[in-house]
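Undergrad: I'll drop the sequence and a predicted model, then ask my questions.
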Amino acid sequence: MLVKNTTSITEFQLLGFSLVTEVGLSVFIMVSIIYIVTISANIFIIFVIASDRRLHKPMYFFIGGLSFIEIWYPTVTFPTLLWALLPRKKHISLGGCMSQFYFHFSLGTTESFLLTIMSYDRYVAICNPLHYFIIMNPRTCKKLLLSCWAGGFTVIFVLCLQVSNLSYCDGNELDHYYCDFAALIKLSCSNTSSIEMLFFISACFVILGCFVLIVMSYIQIIRTTMSFPTSTGRRRTFSTCASHLIVVCLFYVTNIFMFVRPAAADTLHLNKSVSIIPSVITPLLNPIIYTLRNQEVKEAVKKAVQKLNFYN
């Protein structure tokens, strides 16, 4: 029989990406620039929405909430991603790893809930416009946003607690640039069947459940839009919803691929590469998509830029 090393693990070594030193440094610089632009763009969107009274509407309130999440969601994994691109050993303590796991998946779950709320907001605005501001009043919007955060951090808490109670004695080399679930499970010498099932059920509930609700909202939106008497009205409505659909597709397609399937050791490296999209690309694209595809936001951005230039 093979005897596993039963020494308790107190830290993990992140394997990151196997890149040539020159390539790694080039990617390090590029990723650093992306991170700075991402944080700056999302902060700017929040500033624009807060400072322009024309954008004090439910849709923009949720866009601001999404931008706030997109400041913290990449921040949880960007330090270890940058670290993983440098030609040196990368270690993270067990406590640091569990903290990163909790905040990464909690913020991802919160974003999933918020995207669902945003689709409901568009459904009410298009399918029930006369009662839109009654249904989506400021108090309700605040409650919905707080519910997203409370739900996101509650759903992951039990899962994180179980992951932290696992025994890690099968080596300490984590085949990822952050503390991902599948990579941690691979190193555990405990019986992980129950926690893998819990993770799979949670992923189905959060990712597939939210995705189905979003699809249902847009089916009703399309039905209502097709009944509009003029093509101009239909085109304007589809244009308003297109930005949200782009974000939804980017976010859910990658997360469904990574998490809504049984864990497989031979796909860990592929998961590591695909995870760059929701962790790096989507937070960068969100403010760009909403700015470029929304006339009101573009006008507010121009006004904000003019204000900044005036003060300078």
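TA: Now that the structure is in, tell me what you want to look at.
Undergrad: drop to CA atoms for contacts and neighbour counts, all remaining ones
TA: Fine.
Undergrad: what about residue 288, distance to residue 67?
TA: From residue 288 across to residue 67, the span is 11 Å (Cα to Cα, to the nearest Å).
Undergrad: Quick check on those two: which one has the bigger neighbour count.
TA: residue 67 (25 against 16; other Cα atoms under 10 Å).
Undergrad: check which helix or strand covers that one.
TA: According to DSSP states H and E, residue 67 maps onto helix 58-84.
Undergrad: And that helix, what does it pack against?
TA: When contacts are defined as 3 or more Cα pairs under 8 Å, 6 or more residues apart in numbering; DSSP states H and E, helix 58-84 sits against helix 21-51, helix 94-127, helix 138-164, helix 282-292.
Undergrad: Show me which residues of the shortest one are buried.
TA: To tie it back to what came earlier, the one meant is helix 282-292. 282-291 (16 or more other Cα atoms under 10 Å).
Undergrad: Roughly how far does the residue most central in space within the chain sit from residue 81?
TA: Closest residue to the average C-alpha location of the chain: residue 108 at 4.2 Å, with Cα atoms, centre = their mean. To residue 81, residue 108 is 17 Å away according to Cα to Cα.
Undergrad: Same check on residue 252?
TA: Residue 252 is 22 Å from residue 81, by Cα to Cα.
Undergrad: Look at these two and report which has more neighbours.
TA: residue 81 (24 against 18).
Undergrad: Pretty sure residue 177 is one of the things the more buried one touches, is it not?
TA: Yes - counting by Cα atoms under 8 Å, residue 177 is a contact partner of residue 81 at 5.3 Å.
Undergrad: Now do the shared contacts for those two.
TA: Common neighbours of residue 81 and residue 177 (criterion: Cα atoms under 8 Å, 6 or more residues apart in numbering): residue 16.
Undergrad: In addition, the following structure is provided for comparison:
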Amino acid sequence: MGNWTTVQEFTLEGFPAVQHLGRLLFSVHLLAYLASITGNVVIVSIVCTNAHLKTPMYFFLSIFSLAECSFTSTVIPKLLAIFLLGKQTISFVACFIQAFVFVFIGSFGFLLIAVMSVDRCVAICKPLHYPTIMNLRTCTLLIIICLAVSFILITWVVVTVSQLSFCGPHVIPHFFCDLGPLIHLSCSDPSYAETVTYVFALFVLLSSLIITIIAYSSIVVTVVHLPSAKERQKAFSTCSSHLMVLSLMYGSCVFIYLKPKQSGILDTNKEAALVNTVVTPLLNPVIYTLRNKQVHQALRKTVCRIQISR
């Protein structure tokens, strides 16, 4: 840590304008959190127990659902404590741990989205070679690569930010410890840390987006040349849920991390971050369940088996 670090804890500002509605907001966010966790756990359970879903596509989906559970659990419990108990303080170490875990899982999620796009590309463009290319070893290796890249990059970023001097103020204008607000609280020159953080966000978002665009461009070219309209519809339907999740994730994160600097940016980021940490993890299992016929059918069979067993 920096030699001039005197701040032992930070205060999370939260949402002071609506803090008087703390109990109501606690109830709403608790329900959203429980629904998000339940939905993602259901997806993981269905994939693990249904033999028809033992494919790379659903293997990646189950990993993505686990990542979403971890992602939202990094932020929401503290937000619930702020709404219900007014506990806005967080220790210096806990703040940086929260920032590390949040950005690590978030960047892993974007890299995983890119891998899922490549998986769909291979499945549609090279169907005969798909089982050979996307075998269990390849899938596991891709997951490990995503984890390793995310861990190495975020470690570099967080170590850089932690070496700044924090001698006051100690109020973070956010509802969790994100890197941007932390850097703005430094009483030393934050230019290098800002550059490192921006380059990190740019690399993760743009690299995953470019891979996804290339993958789906290949998919579109292949699907357009399919002779049957039914085959074209089936190919696009398997990608529709993926594209909807992509729109939600990229929309909120580009607004938060790649928006040009201007006054009031930290205040406007809170609403976008709320979408990213509460709304998106809640909608993802709904989108994948309702838009994906195989998951939908597996869910219905599971419900039927439970009812019969009773």
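TA: Structure's in. What do you need? Here the structure is a predicted model, which is why all the values come from computation and not from measurement.
Undergrad: hmm, back to that, turn the buried residues of helix 282-292 of the first structure into CSV, columns for distance to residue 161 of the first structure.
TA: Shown next, in CSV, are the buried residues of helix 282-292 of the first structure (distance: Cα to Cα, whole Å):
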residue, distance to residue 161 of the first structure
282, 28
283, 27
284, 31
285, 33
286, 31
287, 34
288, 36
289, 36
290, 36
291, 39
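Undergrad: Closest one of these to residue 77 of the first structure?
TA: Set against residue 77 of the first structure, the nearest of those by Cα to Cα is residue 283 (12.3 Å).
Undergrad: Return the residue of the second structure aligned against residue 187 of the first structure.
TA: Here residue 187 of the first structure is matched to residue 185 in the second structure, going by TM-score structural alignment.
Undergrad: what separates residue 114 of the first structure from residue 66 of the first structure, distance-wise?
TA: From residue 114 of the first structure to residue 66 of the first structure the distance is 7 Å (Cα to Cα).
Undergrad: Chain neighbours aside, what residue packs nearest to residue 226 of the first structure?
TA: residue 234 (6.8 Å; Cα to Cα, 6 or more residues apart in numbering).
Undergrad: so that neighbour sits in a helix?
TA: Yes - judged by DSSP: H, G, I helix; E, B strand; the rest coil, residue 234 of the first structure forms part of a helix.
Undergrad: That one: what's it in contact with?
TA: By Cα under 8 Å, 6+ apart, the residues touching residue 234 of the first structure are 225-226, 228.
Undergrad: Please repeat the previous calculation with a cut-off of 10 Å.
TA: Applying Cα atoms under 10 Å, 6 or more residues apart in numbering, we find residue 234 of the first structure in contact with 222, 224-228.
Undergrad: returning to that earlier point: of all the buried residues of helix 282-292 of the first structure, which two lie farthest apart?
TA: Greatest spatial distance among these (Cα to Cα): 282 and 291, at 14.2 Å.
Undergrad: Might one say that residue 108 of the second structure is in contact with residue 151?
TA: Yes - look at residue 108 of the second structure against residue 151 with Cα atoms under 10 Å: they come within range, at 8.4 Å.
Undergrad: Name the residues contacting each of those two.
TA: In contact with both residue 108 of the second structure and residue 151: residue 145, using Cα under 10 Å, 6+ apart.
Undergrad: Please identify which of these two sits among more neighbours.
TA: residue 108 (22 against 19).
Undergrad: The more buried one pairs with which position in the first structure?
TA: Aligned partner of residue 108 of the second structure by TM-score structural alignment: residue 110.
Undergrad: and that match, how far is that from residue 266 of the first structure?
TA: From residue 110 of the first structure to residue 266 of the first structure the distance is 29 Å (Cα to Cα).
Undergrad: before we move on, what about residue 109 of the first structure?
TA: 25 Å.
Undergrad: And residue 219 of the first structure, by the same measure?
TA: From residue 219 of the first structure to residue 266 of the first structure the distance is 37 Å (Cα to Cα).
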